[in-house]
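[1] No sequence on hand, only this structure:
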């Protein structure tokens, strides 16, 4: 397909989405909820259709030599499809974030001022190998009164096409027009670049994936970007950390799903705690097949470890590898996070509440944990029903982004002939 034709097709889809967004914004909460339940039911009825398409993507990925972590993000199962269908039902149960009077006041001249939440409009979603994002993002966008343009990665093309076709089939039975859910089916990069610049049709872009994708969108888009971040997540085990809590949390954060962005990548350990508990920690690493990349001090405690490089401290492994940094105090731990963290999720294990307070106050990240796993940085786990991404920036939205993050505000003024 030539460049001009790709651009024309993408622009036509964006124009259609913008028109559809107006219709979605006028729907009642009940009409949107009914649509989400129909979407969920239809996805479950078509599980095998989606799995057949997903197998095509997985087979292509195996032939291309994709790593297991990547294939895990790409893979669907009956349980995963059921889970994201259930996520749509949970979103339906959530409070409608639009049409809320956030504040109001009356001026001295009698003019009534209301600050009201409204949909963003058209959301452009650019993402990589997670087909579940196709459903999660669509559900959140529609519930919050928006239209959405989906641009998934080429590795999940068959899966995403099948999912969107099923959702379009379901939308026929609802008040939401099919045009409110657009899918860019081409793998041509021209299509992605076109999305970057259509400010007249798209209100916001949300990239979700690896660092190179996110940087490409942030650095090249003229459309406003809600930046999501990669997760170089740290766990600081303080000198006053409970051993059982530390080991259990470390194992969960590292091994539950190593390929996700809220998984643990670096353990920062107080030297005194490590000196007392290295045997138990080393046994834990061996039991769970965790490969240690440690500093010179850590190497003395973990005989199977490899010496960490500068790259290891910044690496999002997405595997059963972990970097281990030893420190003498909390200040060194915070400095290390400040240098290498991605402002995603950071945790401290300590029984000292004052130490925890210092950590929670000084570490700059979207999600901070005291004596708990970083794996909770997730819209579903935090009660959002689903998430459209985890924002590591500070403007508009931060942390797991659910329904409120997909709204903006209008100021509505009502008068009786006032002039200025």
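    Sure, I can see it. These numbers come from a predicted model, not from an experiment.
[2] C-alpha from now on. contacts and neighbour counts both.
    Will do.
[3] which residues of the stretch 301-420 of the chain fall in helices?
    Per DSSP state H, counting those that start in this stretch, the stretch 301-420 of the chain carries helices over the ranges 310-314, 330-340, 353-362.
[4] Which other helices and strands does the helix or strand where residue 40 lies contact?
    According to DSSP states H and E, residue 40 maps onto helix 29-45. Here helix 29-45 touches helix 78-93, helix 131-143, helix 157-171, going by 3 or more CA pairs under 8 Å, 6 or more residues apart in numbering; DSSP states H and E.
[5] right, and those - which one's nearest residue 402?
    helix 131-143 (6.9 Å; CA to CA).
[6] Buried by neighbour count: which residues of the closest one qualify?
    131-143 (16 or more other CA atoms under 10 Å).
[7] Then stretch 384-403?
    Judged by neighbour count using 16+ other CA under 10 Å, the buried positions of stretch 384-403 are 384-393, 397-403.
[8] so how far is residue 391 from residue 229?
    To residue 391, residue 229 is 6 Å away according to CA to CA, to the nearest Å.
[9] Take the helices and strands packed on helix 29-45 and lay them out in TSV including distance to residue 417.
    Below are the helices and strands packed on helix 29-45 laid out as TSV (distance: least, CA to CA, whole Å):
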stretch	distance to residue 417
helix 78-93	41
helix 131-143	36
helix 157-171	44
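[10] want to compare, so here's the second one:
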């Protein structure tokens, strides 16, 4: 008889208590052994991924999703190294973030503690299986992984390898639970378990995130779409701006931190637009542009508002010539998804205005949008990039999987 999702979640809840009790050294040793086990099972994982890739191609899965699904020796080695990087980070659990003494002598501390049980809902991204498990465990939590059916064999192979390290460290294997039933009915039931699950994090396309948000009764932090912008200011270094554009759009177009829209200041449009179009076309990028851009390069496809709000996840980019910084900021506020924005400029005042006046989770000055990633920003890896303004915003590492509570220390004080 199969185990119900509620029974699985309850088992994870019980196991999470053991994880929460581990010292920093024991958690680091556990993650080290998980990384070793995953590396040792590389052949099994890659064979499982090959099965998923074959099925995905037969089902007509698009190029962007295939790229996210694919594992090779290099990518798997990166996953293993990311687990080690998480293990080496400072432990957020038990950290006192603030301490003060009240006039009555009470010592009031704010201390980080685990969330409890985290449900990770994701699509064809087998790396998330390892990343989420490592981060949740380092933060003292249990984790329930519900991956998409397209990556089921890959996810199972990764989770099996990592779970094998748990018993030796006195942690029940249910602390890392992989849901074997990919049906939406089971996912909805999981999202209704308000007495067991403390947080759900969906990571995938708009359809998945919308579905989770609509059906969840547990708290949800959304890893929403990445409509990322590069604004090339009139004071930009043209060569630098072109590097940011090419890297941000073409290095891996199917990920959420890839550029989707290019905004160009009108004062430099006559020279920068042709250079940008040439550089993008050389790399196979389709450019959809505004009328002002098309007046400079006549054979560009016309863009509309749908393009400016799109996460293409492909070798496609929308382009618009804007009058000034104010117009660029207004465009991003209208069409952006609060993910990542980049300005290329040598004008420090313009850069500071861009940073101050945009509220996106990550704002960059003269750096590629592709750095909007937990690993690149010092988190070891990430469980997602939150575009929901709750307790975490932007790339989420282990600290984002804890919360602050109050610890009050006294010597007999009573309230009069």
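    Thanks, I have it. On a predicted model such as this, the values are computed, not experimentally measured, just so you know.
[11] Which member of the buried residues of helix 131-143 of the first structure is positioned nearest residue 37 of the first structure?
    Nearest to residue 37 of the first structure among the buried residues of helix 131-143 of the first structure, with distances taken as CA to CA, is residue 139, at 10.0 Å.
[12] Could you verify my assumption that that closest one touches residue 36?
    Yes: contact criterion CA atoms under 8 Å: residue 139 of the first structure and residue 36 qualify, at 6.7 Å.
[13] Check the contact lists of the two and give me the overlap.
    With contacts taken as CA atoms under 8 Å, 6 or more residues apart in numbering, residue 139 of the first structure and residue 36 have 88, 91 as neighbours in common.
[14] OK, contacts around residue 300 of the second structure?
    287, 288, 289, 293, 294.
[15] switch the cut-off to 10 Å
    Contacts of residue 300 of the second structure were listed using CA atoms under 10 Å, 6 or more residues apart in numbering, and they are 277, 286, 287, 288, 289, 290, 291, 293, 294, 319.
[16] burial measure for the fourth one, as a count.
    Think residue 288 of the second structure. 20 (other CA atoms under 10 Å).
[17] what does it align to in the first structure?
    Using TM-score structural alignment, the equivalent of residue 288 of the second structure in the first structure is residue 293.
[18] Over to residue 41 of the second structure?
    Per TM-score structural alignment, residue 41 of the second structure is aligned with residue 46.
[19] before we move on, back to that, next, the mean deviation of the helix holding residue 40 of the first structure compared to the second structure.
    By mean CA distance after the TM-score superposition for the first structure, the fitted helix 29-45 of the first structure averages 0.5 Å away from its aligned residues in the second structure.
[20] Enumerate the positions of that helix that are buried.
    Neighbour counts over helix 29-45 of the first structure (16+ other CA under 10 Å) mark 29, 32-33, 35-44 as buried.
[21] do the same with stretch 234-249 of the second structure
    In stretch 234-249 of the second structure, counting by 16+ other CA under 10 Å, buried: 234, 236, 238, 241, 242, 243, 244, 245, 246, 247, 248, 249.
[22] Now tabulate the helices of the stretch 301-420 of the first structure in JSON lines and tack on distance to residue 54 of the first structure.
    As requested, the helices of the stretch 301-420 of the first structure are arranged in JSON lines below (distance: least, CA to CA, whole Å):
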{"stretch": "helix 310-314", "distance to residue 54 of the first structure": "32"}
{"stretch": "helix 330-340", "distance to residue 54 of the first structure": "35"}
{"stretch": "helix 353-362", "distance to residue 54 of the first structure": "41"}
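[23] As a markdown table, those with distance to residue 419 of the first structure and mean neighbour count would be great.
    Formatted as a markdown table, the helices of the stretch 301-420 of the first structure follow (distance: least, CA to CA, whole Å; neighbours: other CA atoms under 10 Å):
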| stretch | distance to residue 419 of the first structure | mean neighbour count |
| --- | --- | --- |
| helix 310-314 | 58 | 16 |
| helix 330-340 | 52 | 17 |
| helix 353-362 | 48 | 14 |
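[24] Could you check those and tell me which one is nearest residue 88 of the first structure?
    That would be helix 353-362 among the helices of the stretch 301-420 of the first structure, by CA to CA, at 32.8 Å.
[25] Report the angle between that closest one and helix 330-340.
    Counting by axes from the mean of the first three to the mean of the last three CA atoms, to 10 degrees, helix 353-362 of the first structure lies at 20 degrees to helix 330-340.
[26] superposed on the second structure, where does helix 353-362 of the first structure end up, distance-wise?
    Helix 353-362 of the first structure sits 1.1 Å off on average (mean CA distance after the TM-score superposition for the first structure).
[27] What separation is there between the match of residue 288 of the second structure and residue 414 of the first structure?
    63 Å.
[28] Residue 25 of the first structure too?
    Applying CA to CA to residue 25 of the first structure and residue 414 of the first structure gives a distance of 21 Å.
[29] Ok, residue 378 of the first structure next?
    40 Å.
[30] Please, which helix or strand holds the equivalent of residue 191 of the second structure over in the first structure?
    Alignment note (TM-score structural alignment): residue 191 of the second structure maps to residue 196 of the first structure. According to DSSP H and E, residue 196 of the first structure maps onto helix 189-197.
[31] Just list what that helix packs against, helices and strands only.
    helix 3-25, strand 122-127, strand 147-151, strand 204-208, helix 211-220 (3 or more CA pairs under 10 Å, 6 or more residues apart in numbering; DSSP states H and E).
[32] Now distance to residue 68 of the first structure and mean neighbour count too, for the ones you listed, in a markdown table please.
    A markdown table is the format used below for those (distance: least, CA to CA, whole Å; neighbours: other CA under 10 Å):
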| stretch | distance to residue 68 of the first structure | mean neighbour count |
| --- | --- | --- |
| helix 3-25 | 33 | 19 |
| strand 122-127 | 19 | 26 |
| strand 147-151 | 23 | 28 |
| strand 204-208 | 19 | 25 |
| helix 211-220 | 19 | 15 |
